[in-house]
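Asker: here is the input, now give the coordinates:
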Amino acid sequence: MDGIQNFQMLIDGAWVDAADNGWFDSTSPIDGKVWARIPEATAADVDRAVRAADRAFAQGPWASMTPSQRGQCLRRLGDLLAEHSETLGWAETRDTGKMLKETRWQARYIGEFFHFYAGAADKIAGEVLPIDKPDLMVFTNREPLGVVAAVVPWNSQLFLSAVKIGPALAAGNTIVLKVSEHASVPMLEFGRLIAEAGFPPGVVNIVTGHAEVGRALTSHPLVARISFTGGPGAARHIIRNSAENLAEVSLELGGKSPFIVFDDADLESAVNGSVAGIFGATGQSCVAGSRLILHANVADAFLEQMIGLARGIRIGDPMADDTQMGPLCTEGQLRHIEAQIALARQEGGRVLTGGQQPAGLGGTYFEPTIIDCPHPDLTILDTELFGPVLSVLRFNTEEEAIALANAGTHGLAAGIFTRDGARQMRMARAIRAGIVWINTYRVVSPIAAFGGVKGSGYGRESGFQAMFDYTRPKTIWVNTSSEPIANPFVMR
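Answerer: The predicted structure follows:
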């Protein structure tokens, strides 16, 4: 047990163990060794965190702070993320196996999300209504909802937390964040920055544990809004849990995103975009471009380049600067991917490259894999793998491309590569997805909304519009007449 670190949860401004002293181990996918011990929260811990958040919302310094003062805390938090990006990146890489050069960059860039919402905090306004009744003035205020339950998965936790925490706090809410049991450490390290940024106790609380923790949180009677990112199975449980508190719910549930390449596309740019979309972050991204839809005229040339690049990807230690792809985060992902590739072979799919673990590395590493699919009915084409596996289909007409892109249950993102401007617009309108990238892929910004349709969930995160999702309008009627109410039995 040498070198194993013990971590604590953040509740009401204090670092605490679980009420019953329960723990679970965190195993690094880099070497398969236990490196951290995490509190296994109980329902009592969750209740304590939610009640602390509720008190902070209704009482104390947070409740009386102006929007500009809230913005100052958020701006300081953004600055601290940049200052501590090396520590945060190292913790995330150690816990998830993601590339260190990506995690430390992401920690720095996520600071921009908090800067964005710092600036937005005092920009939410109501309106005066041109009411149809004389002697009445009617206006609206937008007010925060209360306690927000934020539930995030292990991948890109800083980003997925920022798009929830940023607008929620800017609007005046408080937060209980349930982090993934697969990689809790990065968010606990993030929690150390909360008090330093000036947030009062109870405004941000972080709890750790497994499914029971999520159930206790999302069904808690004091929770006003639930923001969830994860899989559809857990999302259905959350919707059922919300029947207990009638909380507002938003869901981001991942995807099986189409990456469409027409025969007039810049082939080199499209190939590089596809590599980034499916092999970047070891394919462990909700917007991974895992369905490659190629025009028949360029399919062979495209795949020749793609296979060459895939075979040259350097797989290894994610802490090393020259590594291009690290391990999968969990053993479960590895087994799921292996099973789905075996099924794809049975259904007629042909593995063009990869399809197995690389020799000599062990652990949860997996080769960049490309599977040629003879028809659109293969199971793998509508199954999110969360790994470096690309399924390929061919098309001849624009109508075929649209039909293939819209097939299946997901609708988070899509990529379109074509030089034809009119076609770009037609395709962007026709594809059923919440995000469409044209001649680029896997780009995010605090200014742009993020979210899906169909089985990829509902609601939007990031962007200014998200501020409205964490507030509700209150309508205020003011009688300006000097005359008394004429008849109390007649509605005006």
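
Asker: drop to CA atoms for contacts and neighbour counts, all remaining ones
Answerer: OK.

Asker: residue contacts, the most centrally placed residue in the chain?
Answerer: Closest to where the C-alpha atoms of the chain average out (CA atoms, centre = their mean) is Leu160, at 3.7 Å. Shown in contact with Leu160 (CA atoms under 8 Å, 6 or more residues apart in numbering): Val152, Thr229.

Asker: Gly452 contacts Gly434, correct?
Answerer: Yes: applying CA atoms under 8 Å as the test, Gly452 and Gly434 come out as touching, 4.2 Å apart.

Asker: what sits in contact with each of the two?
Answerer: Gly411, Leu412, Ala413.

Asker: of these, which is the nearest to Ile4?
Answerer: For those, the minimum distance to Ile4 (CA to CA) is 38.3 Å, reached by Leu412.

Asker: the residue nearest to the closest one when sequence neighbours are not counted: how many residues sit nearby?
Answerer: Nearest non-adjacent residue to Leu412, counting by CA to CA, 6 or more residues apart in numbering: Gly452, 4.0 Å away. When neighbours are counted by other CA atoms under 10 Å, Gly452 registers 25.

Asker: so Gly452 sits in a strand?
Answerer: No: membership of Gly452 in a strand is not supported by DSSP: H, G, I helix; E, B strand; the rest coil, which gives coil.

Asker: which of the shared contacts of Gly452 and Gly434 fall in helices?
Answerer: Here DSSP state H is the test, and the shared contacts of Gly452 and Gly434 give no hits in helices at all.

Asker: would you do the same for the sequence below? I want to compare the two.
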Amino acid sequence: MTTSDLFIDGRFVPAATGRTFTTIDPSTGDPIADVAHAGPHDVAAAVSAARAALDGPWSRMPAAERGRLITRLADLVEANADELAELESLDGGKPIRNTRAMDVPAAAAQFRYFGGWPTKIEGETIPVAVPDTLCYTRKEPVGVCAQIIPWNFPLLMAAWKLGPALAAGCTVVVKPAEQTPLTTLRLAGLIAEAGFPAGTVNMLTGDGGTGAALADHPGVDKIAFTGSTAVGREIGAKAGARLTRVTLELGGKSPNIILPDADLDAAIAGSYQGVYFNSGQACNAASRLYAHRSVFDQVIEGLLVRIKEARVGQALDPSTELGPLVSAGQYQRVRGYIRDGIAEGARLRAGEVPGEPDGGFFVQPTLFTDVAPDMRIHREEIFGPVLVATPFDTVDEVVRQANGSEYGLAAGVWTRNLGDAHTLAARLSAGSIYLNTWAPGDPAAPFGGIRASGIGREMGRAGLDAYLEPKTVWTNLTSR
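Answerer: Presented below is the predicted three-dimensional model:
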């Protein structure tokens, strides 16, 4: 096995303590590499390097040059697409067909989009009522940003966070999830190759203790976190106590509604992909299905046909549709929910209770019906290939059910009636509404949730603004 180091101040270095951890191939359960485990000393060194870059070469760089470097990084991601796709699949269990077609191209697209922003960040001249006064605003970088990345889309989420932060002129310390550090570290190499000044981007690998030390560091001006709601609440509390700016993109239990007039073939296909894509390991997975009673049985039968045909297998097999879950811990978590669903009386229509893992962490696509609203499988985020399906009779009823959750990340509606579609888009409480589709994306479109699904937005202008601090300048024009 090889050992992968931290990336601090433009160099790859071992952890100060020499401590490492092992990253595992979830398709086989075998070790891939030993990775440096950052501790408090490494966190301090990375934050110090980011501060020096912020006060030095990065802040003095013209906006056009900053944009050129970000665009150069997009070029390098594309040039190394095959390697990045294989690393992402090997380390996280994501099917290679998906990492090649979606994860890597989407990451490059993020950098390319935000590479166009630095020359377009403008202040405003404000026509104030005070006589003989010039009042204008400047938009300045927030400062040193801690960015904590999840394991389900490690390369793409790194791009989501790095792109706007760098475009705004911030410097960053990135902490990837301990389950999936490899593509983030390879991205660090590409950042160095692109020519970013040392310290502009730093990468710290480690566990939750590393992330906590980073979030606690007084030299951090903003925290951006994607992950579980439980950890997000802890980070939000810390940020609130220190009055540190924070963006939180958290969990979901997203409702997906099929009205009786929907194109059922499209609705079934979209609902299947909406929940089982990435083996259900997506914060905006369509994990609560509500189909009108008149079409409910037809929808379930259509889903069962697709589930039966699903190819579950090793991530590097090009024919694999659903890969393994990311870790033994996640496997046990999902297995526990399936057991609970059966024990609480839900009807298991597809899938089975997984046994002890034999090599990889594979869970078959699972479907429950006869689900009561108070069941854990209906209320809580499972983050696995598990769908709960419920019939409804009226629109008012399904709106109450859909909104009756602590989460509010996404919601979907399938109907041929545009009036019904847009009326429901207004009534559903979520950060993203998908009409006759599920989870399309674009770097220009904001993404985020409400309530327990998070604070703030990523991507688009809203994502950029999260890394900018407006400064108001007042000038008395009569002073000599």
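
Asker: circling back: so which of the shared contacts of Gly452 and Gly434 of the first structure are in strands?
Answerer: In this view, those that belong to strands under DSSP state E are Ala413.

Asker: which one of the shared contacts of Gly452 and Gly434 of the first structure is nearest Pro67 of the first structure?
Answerer: Checking these one by one against Pro67 of the first structure (CA to CA), the nearest turns out to be Leu412, at 32.4 Å.

Asker: Val453 is in contact with that closest one, correct?
Answerer: Yes: counting by CA under 8 Å, Leu412 of the first structure sits close enough to Val453 to count as a contact (6.2 Å).

Asker: which residues are common contacts for the two?
Answerer: Ala433, Gly434.

Asker: the two: which has the busier surroundings?
Answerer: Leu412 (29 against 22).

Asker: how about that one, what's its match in the second structure?
Answerer: By TM-score structural alignment, Leu412 of the first structure lines up with Leu409 in the second structure.

Asker: can you check Val46 of the first structure too?
Answerer: By TM-score structural alignment, Val46 of the first structure lines up with Val43.

Asker: just give the nearest non-adjacent residue to that match, would you?
Answerer: Of all residues not flanking Val43 of the second structure in the chain, Leu214 sits nearest, at 6.0 Å (CA to CA, 6+ apart).

Asker: for Pro67 of the first structure, see how far away the residue mapped onto that neighbour from the first structure is.
Answerer: Under the alignment (TM-score structural alignment), Leu214 of the second structure pairs with Leu217 in the first structure. Distance of Leu217 of the first structure to Pro67 of the first structure, computed by CA to CA, to the nearest Å: 27 Å.

Asker: between those two, who's got more neighbours?
Answerer: Neighbour count, other CA under 10 Å: between Leu217 of the first structure and Pro67, Leu217 has more, with 30 against 19.

Asker: returning to that earlier point: just curious, which of the shared contacts of Gly452 and Gly434 of the first structure is nearest to Phe279 of the first structure?
Answerer: Using CA to CA, these come closest to Phe279 of the first structure at Ala413, 16.1 Å.

Asker: now do the contacts for the closest one.
Answerer: Gly255, Ser257, Pro258, Val287, Ala433, Gly434, Ile435, Val436, Trp437, Gly452.

Asker: what do you get for Gly89 of the first structure?
Answerer: Here Gly89 of the first structure is in contact with Leu100, Lys101, Glu102, Thr103, Arg104, Trp105, Gln106, Ala107, Pro186 (CA under 8 Å, 6+ apart).

Asker: residue in the second structure paired with the fourth one?
Answerer: For Thr103 of the first structure, the aligned residue in the second structure is Thr99 (criterion: TM-score structural alignment).

Asker: the nearest residue to that match once chain neighbours are set aside and Leu162 of the second structure: what is the separation?
Answerer: Leaving aside its chain neighbours, Thr99 of the second structure sits nearest to Ala85 (5.0 Å; criterion: CA to CA, 6+ apart). For Ala85 of the second structure, the distance to Leu162 of the second structure equals 19 Å [CA to CA].
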